[in-house]
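K.L.:
Need a 3D model of the sequence below.
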Amino acid sequence: MEILTTTQKNNVLSSMITIIDDSREAILKANQQDLDAFDRDDRALYDRLVVDSAKVDGMIQAIRTVKDQPDPIGQVRSSGVLDNGLRIENRTAPFGTILIIYESRPDVTIEAAVLAFKANNKILLKGGKEAVHTNRVLVGCWHRALAENNLSADWIQLITLDREATREFLRNPTQPVDLIVPRGGEQLIRFVKEHAQCAVLVSGRGNNFAYIAADADWAKVLPVVINSKTDKISACNALDKVLVDKATPGLPEKLKQLGDALRAKSMQLLADEQLLPLLNESEPIADESVWYEEFLAPKICFGQVDGLETAIGKINQYSGGHSTVILTTDKQKADLFMEQVDSAAVYHNASTRFTDGGAMGVGAELAISTDKLHHRGPLGLEQLVTNKYYVYGDGQVR
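P.N.:
All right, here's what the predicted structure looks like:
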């Protein structure tokens, strides 16, 4: 693979900033075509599909942020000289070609491409059919930026295949693919894992939990839970499940206050048998499968647990391994919880909505990885590289 200079890459990104801004009207018009054709019954998917002028500003800011970040390629991770005289360096290197498969969210077409390109990877963008008009305009902007700088359009490609054609491409790709990132729900992840012939990095599934310990400060519980659940229900870092400790003093009054606040935000409340009487207008949990479910909807589920250990066990059994929060005034308890809960991001007294590249200081993100190889959490520029050993000798043999 050709290794571009930092100047070449940043020149493309400078061109892209201007082109996106100049193409604002065309982007919004294409997005309106997609919105007009979309079934608004799926509120979460519809929310992710919408592009307005503020979203375009966000795209421009994402490009500018990545442009200003150091080039991640060729960085020396380690170096040394062995007893036999061999000098060995371990340096960062591109993956090669990344395929990202995602639903809705046209801003991914910008963020994924800018990160992949700055990290010297080619990227294949398989967006959902619901965003095809918007994605075509955005990828057209990328191709103009590449052409202005005498680079091939192959660096950033849009793939518009139906499900059967996508299945065939995963089984028998028509070009080299080194890494696949399915960014979406369980169904998409299973589909890609079943058919892919290369490494798959899982991203996007939430089903996030909050554990409210008996000693929690409810002046913090209320804003954290409400923000985690209601700030953006379509986000993978939104809260779905709340576990309350049965030993909580004044639990009926506290739960009533929390439930009323959530219902005021139009949230549907589900509760286990012990908590149904304490949460006004709550509904029983249909079956165990609900605990595994990522809602992406105005719905939240409450359960009662007996102590920290039980809470940790339940979270590790049912959660998606994305984001988990403990609400407690006991730092020792929080430390134990955060060490033992198996999630990409664990919080003490803070909203799960911070699991995001920008909010965590990573910058633009390709996805939020819930895998353990090669990286977990927001996939930013520094994480979109692999490594390579450079060995310098003078005739040594083994």
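
K.L.:
from here on, contacts and neighbour counts on C-alpha atoms
P.N.:
Fine.

K.L.:
Which stretches in the stretch 251-398 of the chain count as strands?
P.N.:
With strands called from DSSP state E, counting those that start in this stretch, the stretch 251-398 of the chain shows them at 268-271, 283-284, 299-305, 323-327, 345-348, 368-369, 377-378, 386-392.

K.L.:
One more, so I can put them side by side:
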Amino acid sequence: MQLIDTQTKNNVLDSMISILDKRRGDILEANKKDLDAFSRDDQALYDRLVVNDAKIDGMIKAISEVKNQEDPVNKEISSLTLDSGLEVNNRTAPFGTIMIIYESRPDVTIEAAVLAFKANNKILLKGGKEAYHSNVILVDCWHQALRENDLKKEWITMLQMNREQTQEFLRNPDEQLDLIVPRGGERLIQFVKEHAKCAVLVSGRGNNFLYVHKDADWKKTLEVIVNAKTDKISGCNALDKVLVDKNIPNYEEKLQELKKVLTASEVKVIVDEEVKKTLDDCEVILDKNVWMEEFLALKIAIGAVDTLDDAIEMINRYSGGHSSAILTEDKEIAKKFMEHIDSAAVYHNASTRFTDGGQMGVGAELAISTDKLHHRGPLGLKQLVTNKYYVFGDGHVRV
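P.N.:
Predicted coordinates for the structure are as follows:
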């Protein structure tokens, strides 16, 4: 693969910033075609599809942030001189070709490509049909930026395939494919994992839990739950499940207040059989599989637990492994929770909505990985490289 020097890559990003700003009208017009053709039955998907001036500003900001970050390619990880005299250097290297499969969000067409490109990877973009017109114009902007800097448009390619064609491509790609990142719901992720022949980095599924310990500050608890649930229901870092310790003081009164606050925010509350004893007008959860669902809606499930260990066990069994939080004033309890919960991000007295590259100091992100290899959490620029060993000898032979 061609290695592009840092200045040329940054020049492409400068061009892209200017092009996006100048072509706002074209972008908004294309997005309107997608919105007009979309049924609003799925409000979360519709929200992700919308592009407005603020979204375009966000795209430009993401490109600018990546441009200003250090080039992650060919950075030394370690260097050793062995007793034999061999010099062994471990350095970062591009993956090669990364395929992103995503639903709705046209801004991924910018944010995914800018990260992959700055890390010297080719990128294949397979967006959903609902964002077709938006993605076409955004990829055309990329091609214009590449042309202006004497680079081939093949660095960023939009794949236009139906489900059957995508399945065949995953099984038998007609070009080098080194990594696939599916961004979307459980069905999309399972589809990719079932058919892909190369490495798949799973991202995007939420189903996040929050545990209210008996020593929680109740004012903080209410504020955090409302923010985590209602700030952005379409986010994979939104809250879906709350577990309340039955030993919390004034347990029944606090459940009733929690329900009142959530209902005031138009959140539908469903409950387990124990909580139903207190919140008797709420729908009861009869199917345990509900605890595994990512709602992506103004809906929340509340359950009761007896102990910290019960909360940990339930979260590790049912959550998506994305983000989990504990509300407590006991730092030792928080430490145990955070060490034993198997999630990409764990929180003490904070909203799960912070699981985001920009909010966590990573900058623009490709996705939130819930895999453990090769990285878990926000996939930023530094995470879009692999490594390579450079070994220098002087006629060395192994004996």
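
K.L.:
Superposing both, give me the TM-score.
P.N.:
The TM-score (TM-score structural alignment, normalised by the length of the first structure) is 0.99; 398 aligned residues with a CA RMSD of 0.7 Å.

K.L.:
hang on, the earlier thing: among the strands of the stretch 251-398 of the first structure, which is the most enclosed?
P.N.:
strand 323-327 (a mean of 29; mean count of other CA atoms under 10 Å).

K.L.:
mean offset of it relative to the second structure (after superposition)
P.N.:
Strand 323-327 of the first structure, aligned to the second structure and superposed, deviates on average by 0.2 Å (mean CA distance after the TM-score superposition for the first structure).

K.L.:
outside of that strand, which residues touch it?
P.N.:
For strand 323-327 of the first structure, contacts defined as CA atoms under 8 Å, 6 or more residues apart in numbering pick out 206, 208-213, 216-217, 220-221, 237, 334, 337-338, 341, 343-352, 355.

K.L.:
Make TSV out of the strands of the stretch 251-398 of the first structure and add distance to Ile315 of the first structure.
P.N.:
Formatted as TSV, the strands of the stretch 251-398 of the first structure follow (distance: least, CA to CA, whole Å):
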stretch	distance to Ile315 of the first structure
strand 268-271	16
strand 283-284	19
strand 299-305	11
strand 323-327	8
strand 345-348	12
strand 368-369	18
strand 377-378	18
strand 386-392	32
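
K.L.:
Spatially nearest residue to Ala37 of the first structure (excluding sequence neighbours)?
P.N.:
Glu130 (7.7 Å; CA to CA, 6 or more residues apart in numbering).

K.L.:
Tell me the counterpart of that neighbour in the second structure.
P.N.:
Aligned counterpart of Glu130 of the first structure in the second structure: Glu130 (TM-score structural alignment).

K.L.:
OK, contacts around that match?
P.N.:
Each residue near Glu130 of the second structure by CA under 8 Å, 6+ apart is listed here: 34, 37-38, 49, 103-104.

K.L.:
just those now: which is nearest Gly303 of the second structure?
P.N.:
Glu103 (31.1 Å; CA to CA).

K.L.:
with the second structure superposed, average distance for the helix or strand containing Ala165 of the first structure?
P.N.:
For Ala165 of the first structure, the enclosing helix or strand under DSSP states H and E is helix 163-171. Following the fit onto the second structure, the mean deviation recorded for helix 163-171 of the first structure is 0.4 Å by mean CA distance after the TM-score superposition for the first structure.

K.L.:
Might you calculate how far that helix sits from the centre of the chain?
P.N.:
Chain-centre distance of helix 163-171 of the first structure: 23 Å, with CA atoms, centre = their mean, to the nearest Å.

K.L.:
what's that helix packed up against?
P.N.:
Secondary-structure packing of helix 163-171 of the first structure (3 or more CA pairs under 8 Å, 6 or more residues apart in numbering; DSSP states H and E): helix 186-195.

K.L.:
which bit of the second structure covers whatever helix or strand comes next after the helix it packs on?
P.N.:
The helix or strand immediately downstream of helix 186-195 of the first structure is strand 199-200, counting by DSSP H and E. Using TM-score structural alignment, strand 199-200 of the first structure corresponds to residues 199-200 of the second structure.

K.L.:
picking that back up, and which of the contacts of Glu130 of the second structure is nearest to His374 of the second structure?
P.N.:
Using CA to CA, the contacts of Glu130 of the second structure come closest to His374 of the second structure at Glu103, 23.2 Å.

K.L.:
excluding its backbone neighbours, what's nearest the closest one?
P.N.:
In space, Glu103 of the second structure is closest to Gly128, 4.7 Å off (CA to CA, 6+ apart).

K.L.:
Can you give me the neighbour number for that neighbour?
P.N.:
Residues contacting Gly128 of the second structure under the criterion other CA atoms under 10 Å number 18.

K.L.:
isn't it right up against Ser104?
P.N.:
Yes. Gly128 of the second structure lies in contact with Ser104 (CA atoms under 8 Å); the separation is 5.6 Å.

K.L.:
circling back: SS state for the match of Glu130 of the first structure?
P.N.:
helix (DSSP: H, G, I helix; E, B strand; the rest coil).

K.L.:
from what I can see, Asp240 of the first structure looks like it's in a strand, true?
P.N.:
Yes. Assessed by three-state DSSP, Asp240 of the first structure belongs to a strand.

K.L.:
ok so, going back, which of the contacts of strand 323-327 of the first structure are buried, as a ChimeraX select command?
P.N.:
For the buried members of the contacts of strand 323-327 of the first structure, the matching ChimeraX selection, counting by 16 or more other CA atoms under 10 Å, is:
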select :206,208,209,210,211,212,213,216,221,237,334,337,338,341,343,344,345,346,347,348,349,350,351,352,355
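
K.L.:
can I assume Lys229 of the first structure is in contact with Ala238?
P.N.:
Yes. Lys229 of the first structure is in contact with Ala238 according to CA under 8 Å; the separation is 5.2 Å.
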